[in-house]
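Engineer: Give me the fold of what follows.
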Amino acid sequence: MPSLMVKLYSVIFKYQQKHLLQGLIETPESNKSNPFGITSRPHESIAASNPSFTDGVATKDIRANPYSSLSLRIFLPDTAVTSSLASSYQIPNYGGYSPVEGRSHRKLPVMLQFHGGGFVSGSNESVGNDAFCRRIAKLCDVIVVAVGYRLAPETKYPGAFEDGFKVLNWLAKQSNLAVCGRLGAQNHIFDSFGASMVEPWLAAHGDTSRCVLLGVSSGANIADYVARKAVEAGKRLDPVKVVAQILMFPFFIGRTPTHSEIKLASTYFYDKTMCKLAWKLFLPKEEFNLDHPAANPLIAGRQPPLKCMPPTITVVAEHDFMRDRAIAYSEELRKVNVDAPLLDYKDAVHEFATLDVLLQTPQAQACAEDVSIWVKKYISLRGHEFSY
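Structural biologist: This next block holds a predicted model:
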């Protein structure tokens, strides 16, 4: 069984989240719509970014799109910096790491991370998500780009999904801008958000030909959508290549209940009632259906075929209402010869890995290590480790 600390925090979480969901449901529709969107709720505890290497990881925030609230937090592990660059950590006018032009830089895979929160809460800058992304950046030796997608109900489906794919396209544009910069032409090139500036950390250290998608809870639904869109886009995304995805306790549901959805209907953290409220807030009223393609990964006719999906590792927890549908999706991927292992953690609850800053469970550290071992076989070095 989960520890007493986990049980107590679950009670507090469910009280707060149900209050938030019910309040949003009762808000008049005219007050919900906000095309610009929001990416964080007032109750979220936010961790400040720090562009110097603290605990082995430097972070910075980017407002990715001037036309919406879409934001990014970049996590750069210090393994990206060679010893010859040690003296360049502090820049007087900036106070953080800045790559030095004309020197070699180690290239790392790029991992897009989508936080959880039932589409209606959570943040890429929250204390829990910040700690989780730092852990993943160090263990996997990757640049993590945590996506602050627009939340519901201010932005309904497909807003958050489109934000995810927009960031993948932004990565491709950034890679191309970096190449133009090395050719001395970046001042004449504009990316999809109308900015001609290259993001220096990604330009110096990012290898988008080794791109991984990581989604947590509702973020896993977004990651799966982005993976599907990447398959459909094919070479149009060059040089970005999605080589693997990580789905952690995905927020899947369906009209016909599974065994876990019956047995664990009132379990820890997200339960049946809360899930349905979240989906009502996320899906447009005329589209509300628990077998909606955004909710149920195994409805008939979803494209592209499952056999085209990238290698996919799925993480589930013993006491998670949504576990069975995630297991079924993983099984279907294996049936069509996709490398799709399943990691099932006993005595664990929904989002146990990203709540570890509060819960400090042994399963969370083990999960991060298990995921890093698997993903490294798909992000192993391709070509040259350094660029100029």
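Engineer: make it CA atoms for all contacts and neighbour counts henceforth
Structural biologist: Will do.
Engineer: Do a quick rundown of the helices in the chain.
Structural biologist: Taking DSSP state H to define them, one finds helices in the chain at 4-26, 29-32, 127-140, 159-182, 200-205, 218-233, 259-263, 272-282, 323-335, 356-359, 362-375.
Engineer: Could you measure from the closest residue to residue 178 other than its chain neighbours over to residue 66?
Structural biologist: Nearest residue to residue 178, sequence neighbours excluded (C-alpha to C-alpha, 6 or more residues apart in numbering): residue 203, at 5.2 Å. Computed as C-alpha to C-alpha, to the nearest Å, the residue 203 to residue 66 distance reads 21 Å.
Engineer: again with residue 219
Structural biologist: According to C-alpha to C-alpha, residue 219 stands 23 Å off from residue 66.
Engineer: With residue 179 instead?
Structural biologist: Per C-alpha to C-alpha, residue 179 is found 24 Å from residue 66.
Engineer: do residue 207 as well
Structural biologist: Distance, residue 207 to residue 66, using C-alpha to C-alpha: 25 Å.
Engineer: again with residue 371
Structural biologist: According to C-alpha to C-alpha, residue 371 and residue 66 sit 34 Å apart.
Engineer: and residue 46, which of the helices of the chain is closest to it?
Structural biologist: Residue 46 lies closest to helix 127-140 among those, at 5.3 Å (C-alpha to C-alpha).
Engineer: Can you tell me what sits against the closest one?
Structural biologist: By C-alpha atoms under 8 Å, 6 or more residues apart in numbering, the residues outside helix 127-140 that reach it are 45-47, 56-57, 75-77, 113, 115, 123-124, 142-144, 146, 353-358, 368-369, 372-373, 375-376.
Engineer: One more sequence to fold, the one below, so I can look at both together:
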Amino acid sequence: MSQPFFPTTPATPDPDTPAPVLSKDVPLNSINNTSLRIFLPKKSLQSSPNSQKLPIIVYYHGGGFIYLSASSSMNHDFCFKLAEMLSVVVVSVDYRLAPVSRLPAAYDDGVEALQWLRTTDDKWVREFGDITKCFLMGTSAGGNMVYHVGLRVLQKTIDDFDFEPLKIRGLILHHPFFGGAQRTESELRLINDEVLPLKSGDMMWELSLPEGEDRDHKYCNPTVLDEDIDKCFDQIKLLRWKVLVTGCYGDPLFDRQVEFVEILRRKGVEVEEYFGDGCHGMEALDLNSNLAVPARFLVILHIVVCDDG
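Structural biologist: Below you'll find the predicted structure:
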């Protein structure tokens, strides 16, 4: 499959750079050729040893499981802005892509990134990041990953695996990429959407789901539940994780996202939602905009991530 061209941005680890955020790449799994790009607000380097450490956002990028990387300029710029404007450490995961590595490969890489985070001696993480205040965040396919990586973490917790000292405090699903065999009203209304036309979404699922599976597989359709997932929902309540789902009315996936929120609430999970005007992934596409929507989005993120309440 030929890949379209997406511009990339190199990491900038040099503390003498004029940019307000530093970034660097570290390997995750050499066999799988996965890595992490870490973003650190440069002002942290001047902080005193007793300064409060920064929350950590583990970020999973979008691209329908088949495109983009942590170094893609749109993803780099988005994580840069998150680190700068929220004063957080961002760990962006460069996971395996389909169709070479179909799901659940990306989910496995997402969990492996958390294993790395809990054991690493990386200076930026250990000196400046608070691994007891970690949030999983992802855009589009990355939002889907947040859900499924979260389920895997919860299942490991149920099975008595200890993630200490790492503590996950919440899940942030930014325009999550969900689907299903039955078409929704928003999909049909926006069938030729400029950002995510229906045929493109279908192709992404065809290339990324396990061979022979359709869009009613649980990786795609969040309405497909089982006893293990119900136990994970109970664990979310027990651990008091925060859950935020964001989206836009002009997204073909809007109905799926609303349905996902309703499922969580029926299961007793406390979830915050933020839906506004715009298109699929709009804040990631245009976080530099002076429009009010990205500004409100950042305010909501700040409340979720930086509020100790």
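Engineer: more crowded one of residue 371 and residue 66 of structure 1?
Structural biologist: residue 371 (19 against 12; other C-alpha atoms under 10 Å).
Engineer: Looking at the alignment, what corresponds to that one in structure 2?
Structural biologist: Applying TM-score structural alignment, one finds that residue 371 of structure 1 aligns to residue 301 in structure 2.
Engineer: Next up, the contacts around its match.
Structural biologist: residue 86.
Engineer: again with residue 351 of structure 1
Structural biologist: Taking C-alpha under 8 Å, 6+ apart, we find residue 351 of structure 1 in contact with 116, 216-217, 248-249.
Engineer: What lines up with it in structure 2?
Structural biologist: Using TM-score structural alignment, residue 351 of structure 1 pairs with residue 281 in structure 2.
Engineer: what do you get for residue 277 of structure 1?
Structural biologist: Matched by TM-score structural alignment, residue 277 of structure 1 corresponds to residue 203 in structure 2.
Engineer: Please list all residues in contact with residue 367 of structure 1.
Structural biologist: Residues counted as contacts of residue 367 of structure 1 (C-alpha under 8 Å, 6+ apart) are 343, 353.
Engineer: That one and residue 351 of structure 1: what is the separation?
Structural biologist: Taken as C-alpha to C-alpha, the span from residue 367 of structure 1 to residue 351 of structure 1 is 11 Å.
Engineer: do the same with residue 113 of structure 1
Structural biologist: Residue 113 of structure 1 is 14 Å from residue 351 of structure 1, by C-alpha to C-alpha.
Engineer: got it, and residue 149 of structure 1?
Structural biologist: For residue 149 of structure 1, the distance to residue 351 of structure 1 - C-alpha to C-alpha - is 18 Å.
Engineer: quick one, what contacts the counterpart of residue 211 of structure 1 in structure 2?
Structural biologist: Under the alignment (TM-score structural alignment), residue 211 of structure 1 pairs with residue 134 in structure 2. Residue 134 of structure 2 is in contact with 55-58, 166-170, counting by C-alpha under 8 Å, 6+ apart.
Engineer: Residue 134 of structure 2 and residue 181 of structure 2, how far apart?
Structural biologist: From residue 134 of structure 2 to residue 181 of structure 2 the distance is 34 Å (C-alpha to C-alpha).
Engineer: With residue 132 of structure 2 instead?
Structural biologist: Going from residue 132 of structure 2 to residue 181 of structure 2 by C-alpha to C-alpha gives 39 Å.
Engineer: and those two? which has more neighbours close in?
Structural biologist: A count of neighbours by other C-alpha under 10 Å puts residue 132 above the other of residue 132 of structure 2 and residue 181, at 17 against 12.
Engineer: can you pull the contacts of the more buried one?
Structural biologist: By C-alpha under 8 Å, 6+ apart, residue 132 of structure 2 lies in contact with 165-169.
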